[in-house]
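Engineer: let me see the structure of the following:
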Amino acid sequence: MQKRSGEAVAERRTLRSRLGKVFLDTRPLRYPAYRRLWLSNIVTSVGAQVSSVAVPKQVYDLTGSSAYVGLAGLFGLVPLLVFGLWGGAIADTVDRRRLLLVTNGGLAVTAVLLWLVAAAGVPSVWLVLVLFAAQQTFFAVNMPTRGAAIARLLPLHLLPSAQALGTTVFQLGAITGPLLAGMLLPLLGLPALYLIDAIALCAALWAVLRLPPLPPNEGAPARAGLRSILDGFRYLTLHKVLLASFLMDIIAMVFGMPRALFPEMAERTFGDPPGGGVALGLLFAAIPLGAFVFGVLSGWLHRVQRHGVGVTVGVVAWGVAVIGFGMSDALWPAVLFLAVGGGADLVSMVYRSAMLQAAATDEMRGRMQGVFTVVVAGGPRLADVLHGAGGAVVGTGAAVAGGGALVVFFAILAVFCLPAFWRYRAPQESDEPAEKANAE
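Structural biologist: A predicted model of the protein is given here:
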């Protein structure tokens, strides 16, 4: 009887081991502090996507003008660019747990204020835009602070798995947030979306409250001014591996993100009726859906030690997928190419984020995460301008395929010019957490 019981236990362990090689590596969730931070990330990312639907809808309802909706995008982008950098500098000078409490509290307060404005029917579009800008300011400081905290909560060898968990959650938010908003909007109304977001953010605030203190280490800057930000850029230029990781992301997104051409391609290439249809929704959903599926099946990522190689392969695969999308005349192959591209982008992002966490010193992690936030936010928006202009000049298919080819060319050129990036290996495995405070 005991023999059979032992065999059953051994079989279960073997099955778990095999599944762990395929599915998402959940070992980082064994660390209580990281688990709390990760759970709060779920709420924050889904809430951000809900707001990205609710605010444009409210602005359009108030004005009836798409120009004002575009202005809302500008009110969201400028704080993200400015305070992403400054927020990273702040994260290097103060207790990161305390800063997360302040910024999460700010996100919750602005969500409550947006709810009050919508519920009271206040007809001021400028008030909505100002509150949205304030919310994005808190978000811009919150994101690099969260990123900089991860390496203090986990052993370095688990960083790729942690980044896969975080990226998968982000992609899940990109899918479920808009869908949730779209379903609840006709049922509950616009004010209810803001109220749900506010309640969820209060729950996230409770999770952050239970994190251990994360004070700055010795050698951290005393204040977060312009000099501190410039020191971060100086540090970046002296560390070629970090510089190359940002350069790879810029190459992939600026030349290879074709979303500005989705509306025209949906109608003229894939047969959507004027005003939008199924093809448009599938094109926008394909990249995050592919990234999410690859994230769920990312159990193998942590076994790759050559992170520079992993980033390069991911970026080149993204470029090839974009070429395939640009050359597609039928909808389903086009969606498949975009989904594969989303998976390749997830692989690249996981390794880039892990390199950023491991290669940067703790007193610089906040500023590096701030640069990361700006690159991630700014690259696709610059791509919108380039692809929009390129599509008008040479046609949508040629602009997309040409952009993908440029991604492949410049990625290979970057690795050739910065060979240290290609040779970069992950830190050796250690069972000790970065911070003893991560204990229960």
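Engineer: could you use CA atoms for every contact and neighbour count after this?
Structural biologist: Noted.
Engineer: so which elements touch the helix or strand harbouring residue 421?
Structural biologist: If you go by DSSP states H and E, residue 421 is part of helix 419-423. Counting contacts by 3 or more C-alpha pairs under 8 Å, 6 or more residues apart in numbering; DSSP states H and E, helix 419-423 packs against helix 240-256, helix 307-326.
Engineer: right, so those helices: which one is the most enclosed?
Structural biologist: Mean neighbours per residue, mean count of other C-alpha atoms under 10 Å, is largest over the helices and strands packed on helix 419-423 for helix 307-326, with a mean of 25.
Engineer: what packs against the helix or strand that it is followed by?
Structural biologist: Following helix 307-326 in sequence order, the next helix or strand is helix 331-359 (DSSP H and E). Here helix 331-359 touches helix 159-188, helix 240-256, helix 278-296, helix 307-326, helix 362-394, going by 3+ C-alpha pairs under 8 Å, 6+ apart.
Engineer: want to put them side by side, so please do this one too:
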Amino acid sequence: MDIFKNRNFMAMFLGRIITNIGDSLYMVAAVWLVYDLSGSTFYTGLAGFLSIIPRVIQFLSGPLIDKLPIKSILVYTQLIQALLLLIIPTAAYFNVLNVTLVLIITPILSTLNMFVYPAQIAALPKIVNEDQLTKGNSLFSIAYQGIDIVCNSVAGTLIVLIGATSLYTLDSMTFLIGAIIFSFIKLPKAKKEVQQTKKSISVSIKNYGADLREGVKIIGHSALSRLLFGIIVVNLVIGAIFAVLPAFSDRNGGPEMYGLLLMAGAIGGLIGAFSVTPLKLEKIPLGKLYAGAFLLAGLAWALSIFTPWLWLTIAVYGFAWIPGGATNVIIFTVIQKGVPKQLIGRVTSISIALSGIAAPLGGLLGGSLGVFTSSSVIIFFAGLAVVIVGVYWILDSTTRNLPSTEVIDESLFGFDEDKRIPQSPSITL
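Structural biologist: Have a look, this model is predicted:
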């Protein structure tokens, strides 16, 4: 592929792979370690809450990503995470490891990650041509899902063989390697950008509020806000499912089952990412695509608990993640095509923050309910809630009439030729 001849893209792509290895192993190790130390779904729900809560404030990273050097953001966040991860195995060595320490480190690591992925999305239009954006996003998503497949498939076995704390040491090494790879990225800069870099921090602080309000206004004025409402509910559901998944797995095979379920979800997401181009999903109207996709996802989640065989449970659960893998590729392409390059960072971070705002609450809710009822019941009603979201998108005319990704331009977000937000955007709510 021509895109792989781009050295900047290769560095970004390889760095993403290494970073995702660390993220995947860490998340499996963290959630299982919390469950192993506490034996309670409440604490796994709390761990999920703390790992996702930084998304609520992720919109705050947008203006900084648009102002600060992206390369520095990527390198230094990896180095800091490498150091923080070593705290867990060190505490275990001195026999002072407890649930509280794991819960304290979890949101710090997640906060650092809230800069990494929006920064990568913001950098992509700067290093590839516009006609390569969908391919680049698809490759990023495939890398993300592919690494999840590999890591989740072996994580359960690694926990049994070497223990969850040892995975933290391995994670630390991967983040260090990621920092080294990201250091080879050379983003193009105009003379004006070079001059502004020296004053970027002071300028960012001074204009922070205005930049933030502008990003929120962009999202609020677009017809995508209806989609966003439904995605908030979907993320609430996902948070609840992940909170009870360790308990569900523990009753159906232990850490190996947990790893297999996570692997199945990653395979589903990878299939979805691969399907975007072959199925020409860019040609399908955005609202109809989302409605149909998440109707299927909700049904699969709800039905997964009724299967008579564990292998079929794993397969149906994995199928539920196929729609999300496809729509993740699509939505980032929509933002990159519909928003001027200098604003992509804040719009991406705000959209991720708003879409993920319910996930921490979902984790707390699912974990708390798991104390009183079975994990299977929670997973069933979670899937049912996603079905209702799909029906809502079908019935809502604004969502149903959204254009396809193929024809989306900056008018969807309310920009005129001067790249300003008009008083009356071309598509409003």
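Engineer: if we can go back for a sec, can you put the helices and strands packed on helix 331-359 of structure 1 in a markdown table and add distance to residue 421 of structure 1?
Structural biologist: Below are these laid out as a markdown table (distance: least, C-alpha to C-alpha, whole Å):
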| stretch | distance to residue 421 of structure 1 |
| --- | --- |
| helix 159-188 | 17 |
| helix 240-256 | 5 |
| helix 278-296 | 24 |
| helix 307-326 | 5 |
| helix 362-394 | 17 |
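Engineer: which one of these lies nearest to residue 143 of structure 1?
Structural biologist: Of all these, it is helix 362-394 that lies closest to residue 143 of structure 1, at 7.3 Å by C-alpha to C-alpha.
Engineer: list the buried residues in the closest one.
Structural biologist: Of all the residues in helix 362-394 of structure 1, those buried under the rule 16 or more other C-alpha atoms under 10 Å are 362-384, 386-391.
Engineer: stretch 179-198 of structure 1 too?
Structural biologist: Buried residues in stretch 179-198 of structure 1 (16+ other C-alpha under 10 Å): 180-181, 185, 190-195, 197-198.
Engineer: rebuild these as CSV, extending it with distance to residue 280 of structure 1.
Structural biologist: Putting the buried residues of stretch 179-198 of structure 1 into CSV (distance: C-alpha to C-alpha, whole Å) gives the following:
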residue, distance to residue 280 of structure 1
180, 18
181, 18
185, 20
190, 24
191, 27
192, 27
193, 24
194, 26
195, 29
197, 27
198, 30
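Engineer: if we only consider the residues you listed, which is nearest to residue 340 of structure 1?
Structural biologist: The closest of the buried residues of stretch 179-198 of structure 1 to residue 340 of structure 1 turns out to be residue 180 (C-alpha to C-alpha; 24.5 Å).
Engineer: which residues touch the closest one?
Structural biologist: Residues in contact with residue 180 of structure 1 (C-alpha atoms under 8 Å, 6 or more residues apart in numbering) are residue 50.
Engineer: what's it aligned with over in structure 2?
Structural biologist: The alignment partner of residue 180 of structure 1 in structure 2, by TM-score structural alignment, is residue 154.
Engineer: distance of its match relative to residue 44 of structure 2?
Structural biologist: Per C-alpha to C-alpha, to the nearest Å, residue 154 of structure 2 is found 21 Å from residue 44 of structure 2.
Engineer: kindly report the same for residue 172 of structure 2.
Structural biologist: Distance of residue 172 of structure 2 to residue 44 of structure 2, given as C-alpha to C-alpha: 22 Å.
Engineer: over to residue 240 of structure 2?
Structural biologist: 10 Å.
Engineer: right, and the helices and strands packed on helix 419-423 of structure 1 - which one's nearest residue 16 of structure 1?
Structural biologist: Comparison of those against residue 16 of structure 1 by C-alpha to C-alpha identifies helix 307-326 as nearest, at 25.3 Å.
Engineer: show me what that closest one is packed up against.
Structural biologist: Judged by 3+ C-alpha pairs under 8 Å, 6+ apart, helix 307-326 of structure 1 is in contact with helix 240-256, helix 331-359, helix 396-417, helix 419-423.
Engineer: and with 6 Å instead?
Structural biologist: Counting by 3 or more C-alpha pairs under 6 Å, 6 or more residues apart in numbering; DSSP states H and E, the packing neighbours recorded for helix 307-326 of structure 1 are helix 331-359, helix 396-417, helix 419-423.
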